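Novice: one predicted model, sequence on top.
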Amino acid sequence: MLQKFKNHLLRNFQFLNGKKILLATSGGKDSMVMVHLFRQLDYKIGIAHCNFQLRGMESFEDQNFVHEYATAHEIPVFITQFDTKAFAEDYKLSTQVAARELRYNWFYELLETEKFDYILTAHHADDNLETFLINFSRGTGLEGLTGIAEQNEKVIRPLLAFSQDEMEEYAGLNSIQWREDSSNASDKYLRNKIRHHLVPMLKELNPHFLSSFNKTQTYLQEAQVMVEDASIMIYQQVAKQEEDTIYFDLIKLKKLPNYKSYLYQWLKEFEFSAWDDIYDLVESQSGKYVYSHEFRLLKDRDSLILSPINFVNEKEEYFIAEDQKEVKIPLNLSFCKVADINNVSNKAIFVDADKLQFPLVLRHWNEGDSFQPFGMNGKSKKVSKLFKDEKLSLIEKENLWLLSSDDEIVWIIGLRQDERFRIDDTTKNILKIQL
């Protein structure tokens, strides 16, 4: 196995040569085999061990075992302890998910503080098979069937090409000592049920099952790459991004024979889970939306609009004094006296300064707001009607600010000035307000 492992590294992970690598080591057979292999190949290694304090004294015996091994072989060792159960309760996580978050957060800290280049874990081919079967049993898309990735950024799994049998044989031939995790014998967890009962049955039905599975995984991974390539090509035709907001053209989207699959590919990274609700948005009325933890997908006429959640505080107000020349929050506005009107645009207005009552107020619009649009000879109009005429989306409405004087709207900023503050023949002081 050592020569096969050496060839595997040269073929797939040659970039590890000369790098400083951190081996995640539980003290179990798989991680101790990984440490032994890298010791034989003279890599620059360190060992990282997490004590999750989930198995009483057994957890501390694992910790001592790893520490003594590293010390005996003069390997730099880093050990930490976690109150995993308390963390899981505080953040409403399962114990397994809590342990994973704690482990990888600490690993990445070690990369920074101890200047390691990569984190290596001892996942092998049987682990990959178990993960496939877990995902398959719970219902998953193609991505969930492609198994454990050999590399995710700085995390590398160099043993995925090797079976549990190969690991056991290598450990026996090299008299490798390890700690047995008593929880591995329990059928409490789904992974253990699959490991103890389903996988042996599959291997009994087909002695070459693991080899056949590895081929299937390769085909699935190749298919996933094709899906991602097609997804990128179609995205460029259907989506348009403006700053942190993405607009999906529904007319183009609905012409696709399988648009739900494309929506899934594009939106999964934003941690949506209510997929049926998302698919229903396509045919829903405007104004309907679906939330993920940090994002909102909004149906607006012929578009789906994806944006970060922006919880607007309708009571939020900012006051501007008469002598103030500029404001920077919540948006950049400048105020200056000018002799005449020039460069008129929706980004600047010119008002009669003597008609203003200070302090001016910057605020969001409210239902019932009305104003007198510039050029309409004093006729009143609801702000909500202007929004409808301008075909503004909910997100655009939320992001608009009003500038008011003594409860009268001076400017719907970037959109329309109020008639009441316009310059006329009697104006003596012209104030330019610019966005």
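Specialist: Now that the structure is in, tell me what you want to look at. Numbers count the residues shown, from 1 in each chain.
Novice: every contact and neighbour count from this point should use C-alpha atoms.
Specialist: Fine.
Novice: could you measure the closest residue to F350 other than its chain neighbours against V338, distance?
Specialist: Distances taken as Cα to Cα, 6 or more residues apart in numbering put K432 closest to F350, at 4.6 Å, once the chain neighbours are dropped. As judged by Cα to Cα, to the nearest Å, K432 and V338 stand 7 Å apart.
Novice: so the two - more neighbours on which side?
Specialist: Ranked by neighbour count (other Cα atoms under 10 Å), K432 and V338 place K432 first, with 21 against 12.
Novice: three-state assignment of the more buried one?
Specialist: On the three-state scheme (DSSP: H, G, I helix; E, B strand; the rest coil), K432 is labelled strand.
Novice: do K337 as well
Specialist: Quick answer, by three-state DSSP: K337 is strand.
Novice: for the stretch 301-435 of the chain, which segments are assigned as strands?
Specialist: 303-308, 317-320, 326-327, 333-338, 348-352, 360-363, 370-371, 381-382, 402-405, 408-412, 416-417, 430-434 (DSSP state E, counting those that start in this stretch).
Novice: show me what the third one is packed against.
Specialist: If I follow you right, that is strand 326-327. strand 333-338 (3 or more Cα pairs under 8 Å, 6 or more residues apart in numbering; DSSP states H and E).
Novice: in the strand it packs on, what's buried?
Specialist: For strand 333-338, burial by neighbour count (16 or more other Cα atoms under 10 Å) applies to L333, F335.
Novice: dropping in the other structure now:
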Amino acid sequence: MVSLKQSFQEFIVKQRLFSRDQRLLVSFSGGPDSVCLAYLLKLCGYSSLVLLYFNHGVRSKEDCQKDINFVNAFAESMGVKSIVKSIPVVFVSKRFGLSIEASGHYLRQALLMHYAKLFSCEAIVTGHHKDDLDETAVMQLLRGVSFSSKLTSINREGRIPVTRPLLSFSKTQILDYLHDNKLKYCVDSTNEDVVFTRNKVRHELIPLLKEINPNFSTCLTQTFSRLDTFQDMLYSSLDEKVSVFETETYFYCDMKGVLGRSDSALCQVIYDCVRLVFSRYLNSSSLKGYLSSQFDIPYSSVESIAIKLKEGDSGEIIMLPKGCRVFLYDSCVYFLFDSNKFIKKEKIKLGTYVEFMNYSICIERCDEVLEEYRSGENVAFFSSDSEDFFVRCVTPEDFFIPFGRQSSIKVTQYLAKQHVNYCQRLFFPCVVVSEQVAWLPSLCIHDEFKVDKNSDSYYKISFHSLTNPTKHMLSYK
């Protein structure tokens, strides 16, 4: 019979997780899983270990100190380095609207990567085992997440791989091994508290499902394996490149190239676009951004966007997490976050360039009579008795008289007739004189501000875009 130690080593070699000459950061709680993990690593010749313990601060100081003493004593007996760090789980839970469980999970993920870099470790090792696969799968089903993202033996998404060499072993095997080798470990009382969702799944729901179907674990694994295969097929069937554009005020992606695809393929592309947009907006490279970006996108939301796209709808269609409003216009999906922070205005001084959002604007007084006062895309001429000039975004209350017309019209209505989409209308700049809209860049001058030979004073406006939208590509080739 193959020993657990031999199976453990064979799994590491077969999965190519890490080698004996690499320095490893072990996520170490002092519980049975991490004790078994650290002991087996040392026993198999992986001697360059750093044990990292996180104090979550949700238990009594006395209980936490007992665990810390055990961690330090265990590390000393193994001849390896131990590190103890406190993490503000309760604060993060309140600050970012996450559960205590989720806060601890995401903080550990981010800080494991941080300390792995700090201590020059080449791989992160965690004690996830076979039973954790079932729990994760059931949790995904309960949350209704969009696509399968099960635990794997190695995750190479970050600069330092996260490895899970115990995934082929059950909790029972781990406990039996600890008993046979007379290894002590800590017992965290919070792991038994069914107030926490994962504990309720572990101690109540999964045992009930196994009572109904003794082969539940096998069936669940097979189901998620089929989902992964289906997702791989979707990716392999997509050969388009989807562009996601990032402006200062919103994001948008053109879906014309994938509208003819199946509903499942279209949903996959939309899901990928949403994830990219949120990662850019929330700046998930920072710890604050990373914590803010941890949420599930319900599959129903992805389906709603896909259905409305295929039906050719326009306008606002759905709200996503983090206050993101989704709009459709001409087969493009627009993502708009907090629009209020962009509403402002800037004073324009004569002869001085002013930067407003993504534009540079300058107004100059014309002292000489010009032969022609034709406005263009980036230049306009207007007359005015006042030099109270501002640039701001248009508002729903703005009216103006388009050049050559007699009656006024709402500015937003005029922009819509010029095929300016909803998101662009929210942030469309205008030059105002004494609170009256005088010019809509690239479109039209207010008729009352037009220049003619009888004008006493007239001005030239120069208007330029500072940068083009940033383009991100989603490639499925």
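Specialist: Now that the structure is in, tell me what you want to look at. Computed from a predicted model, the values in this text were never measured in an experiment.
Novice: fetch the TM-score of the aligned pair.
Specialist: Superposed pair, TM-score by TM-score structural alignment, normalised by the length of the first structure: 0.80. Supporting alignment: 426 aligned residues with a Cα RMSD of 3.9 Å.
Novice: output the strands of the stretch 301-435 of the first structure as a markdown table; include the columns distance to P207 of the first structure.
Specialist: Formatted as a markdown table, those follow (distance: least, Cα to Cα, whole Å):
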| stretch | distance to P207 of the first structure |
| --- | --- |
| strand 303-308 | 49 |
| strand 317-320 | 72 |
| strand 326-327 | 73 |
| strand 333-338 | 73 |
| strand 348-352 | 77 |
| strand 360-363 | 71 |
| strand 370-371 | 77 |
| strand 381-382 | 75 |
| strand 402-405 | 73 |
| strand 408-412 | 73 |
| strand 416-417 | 75 |
| strand 430-434 | 76 |
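Novice: tell me the centre residue of the second structure?
Specialist: S279 (3.3 Å; Cα atoms, centre = their mean).
Novice: what about that one, which SS state?
Specialist: helix.
Novice: and it, how close does it get to A416 of the second structure?
Specialist: Distance from S279 of the second structure to A416 of the second structure, by Cα to Cα: 31 Å.
Novice: same deal with E364 of the second structure?
Specialist: 30 Å.
Novice: what's the answer for V92 of the second structure, then?
Specialist: 43 Å.
Novice: more neighbours: which of these two?
Specialist: A direct count of neighbours by other Cα under 10 Å for V92 of the second structure and A416 places V92 higher, at 21 against 14.
Novice: contacts only, for the spatially closest residue to the more buried one that is not a sequence neighbour.
Specialist: Leaving aside its sequence neighbours, V92 of the second structure sits nearest to S103 (Cα to Cα, 6+ apart; 6.1 Å). Shown in contact with S103 of the second structure (Cα atoms under 8 Å, 6 or more residues apart in numbering): V89, V90, V92, S93.
Novice: so how far is M357 of the second structure from the residue nearest to the centre of the second structure?
Specialist: If you go by Cα to Cα, the gap between S279 of the second structure and M357 of the second structure works out to 22 Å.
Novice: so what's the residue nearest to F350 of the first structure up against?
Specialist: Counted by Cα under 8 Å, 6+ apart, K432 of the first structure has contacts S334, F335, C336, K337, V338, A348, I349, F350, V351.
Novice: I'd like to know which of those residues is nearest to E396 of the first structure.
Specialist: A348 (18.9 Å; Cα to Cα).
Novice: and that closest one, what pairs with it in the second structure?
Specialist: Using TM-score structural alignment, the partner of A348 of the first structure in the second structure is N378.
Novice: which residues does its match contact?
Specialist: P441, S442, S462, F463, H464.
Novice: surely the last one and S360 touch.
Specialist: What that stands for is H464 of the second structure. Yes. H464 of the second structure is within contact range of S360, at 5.2 Å (criterion: Cα atoms under 8 Å).
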